[in-house]
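> Quick one, what's the 3D model for this:
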Amino acid sequence: MKPSIYNCNVIELPKIHNRAGNITPVNNYTDIPFHVKRVYYLYDVPGGETRGGHGHKQLHQVIIAASGSFDVMLDDGHIKKLVTLNRPNYALLIVPGIWRDLLNFSSGAVLLVLASETYDENDYLRDYNEFLEFKSGL
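Got it, this is the predicted structure:
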């Protein structure tokens, strides 16, 4: 079965409230459906800039708006879907075989990524036509 945007879901993460602030734990295979092997974050993205612009062959990701807000444009080669992330206890699961563009960053936004694999340049699909060719072979 070819991955589609319908395999990408917003998931609610646990939120433990305390008068002194909130905490959101993220547990492998409980809160997210994979083991986290890499964590990174984007910040200080200038207004009007777009990030992402790629897909992955094998990598699963969970994207969280740790602070501020931004949009994620998902594209499976046939259908596009815009998802807004603006709460730190909601995350977007992105499966392999999905193109993503990150846009409309608010001032001070911090985008946190939990990834299923360590960095591997060979897993990236950075050219949209290459992405479509990869999808047609699935």
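
> only C-alpha atoms for contact and neighbour calcs from this point on.
Fine.

> can you tell me the helix or strand for the residue nearest to the spatial centre of the chain?
Compute the mean C-alpha point of the chain, and by C-alpha atoms, centre = their mean the closest residue is Ile63, 3.5 Å away. Assigned by DSSP states H and E, Ile63 belongs to strand 61-67.

> please give me the structure for this one as well, since I'd like to look at both together:
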Amino acid sequence: MMSLIKLIDLPDLGDDRGGLVAIESNQSVPFEVKRLYYIFNTTDRPRGFHAHIELKQLAICLKGSCRFILDDGKSKEEILLDTPLQGLYIDGVVWREMHDFSEDCVLLVLASEHFSEADYIRDYQDFLKAVQNENRI
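So this is what the prediction gives:
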């Protein structure tokens, strides 16, 4: 797996009454959470198609499933998220696409920063240039 991406097992605190996962900044999530959002009702439309410059994210599929395609400028990797007990941690300049949302998919994303359009790279060629420049340093 790319060094800027990893699957994180979330603490399963459930018992015979049902499932429970506690998510805490700088504990189960490797950064301070400043923003969260969730995606739902997105069955036939891929999403993402961008990278971030500074933002760290943890994506958790609370219900259903979806497939991520992640690209660090050198290699691509596909990851299926289909359990609320794991989160996909993405750090650094990584192009991300989300595909194949199940009908019941609810994807929660925790972010290290508040929304800033300046942190987005929305053009794939600009992303490749940014990765090349980052590797020269």
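
> Give the aligned range of the strand holding Ile63 of the first structure in the second structure.
Counting by TM-score structural alignment, strand 61-67 of the first structure lines up with residues 57-63 of the second structure.

> what's the mean distance for the very next helix or strand once past the strand holding Ile63 of the first structure versus the second structure?
Using DSSP H and E, the helix or strand that follows strand 61-67 of the first structure towards the C-terminus is strand 70-75. With mean C-alpha distance after the TM-score superposition for the first structure, strand 70-75 of the first structure departs from the second structure by a mean of 0.5 Å once superposed.

> same for the helix or strand following strand 70-75 of the first structure, what does it pack against?
The element immediately downstream of strand 70-75 of the first structure (helix or strand, assigned by DSSP H and E) is strand 80-85. Packing partners of strand 80-85 of the first structure (3 or more C-alpha pairs under 8 Å, 6 or more residues apart in numbering; DSSP states H and E): strand 70-75.

> which position in the second structure aligns with Pro46 of the first structure?
Aligned partner of Pro46 of the first structure by TM-score structural alignment: Thr43.

> Contact partners for its match?
Counting by C-alpha atoms under 8 Å, 6 or more residues apart in numbering, Thr43 of the second structure touches Asp100, Phe101, Ser102, Glu103, Cys105.
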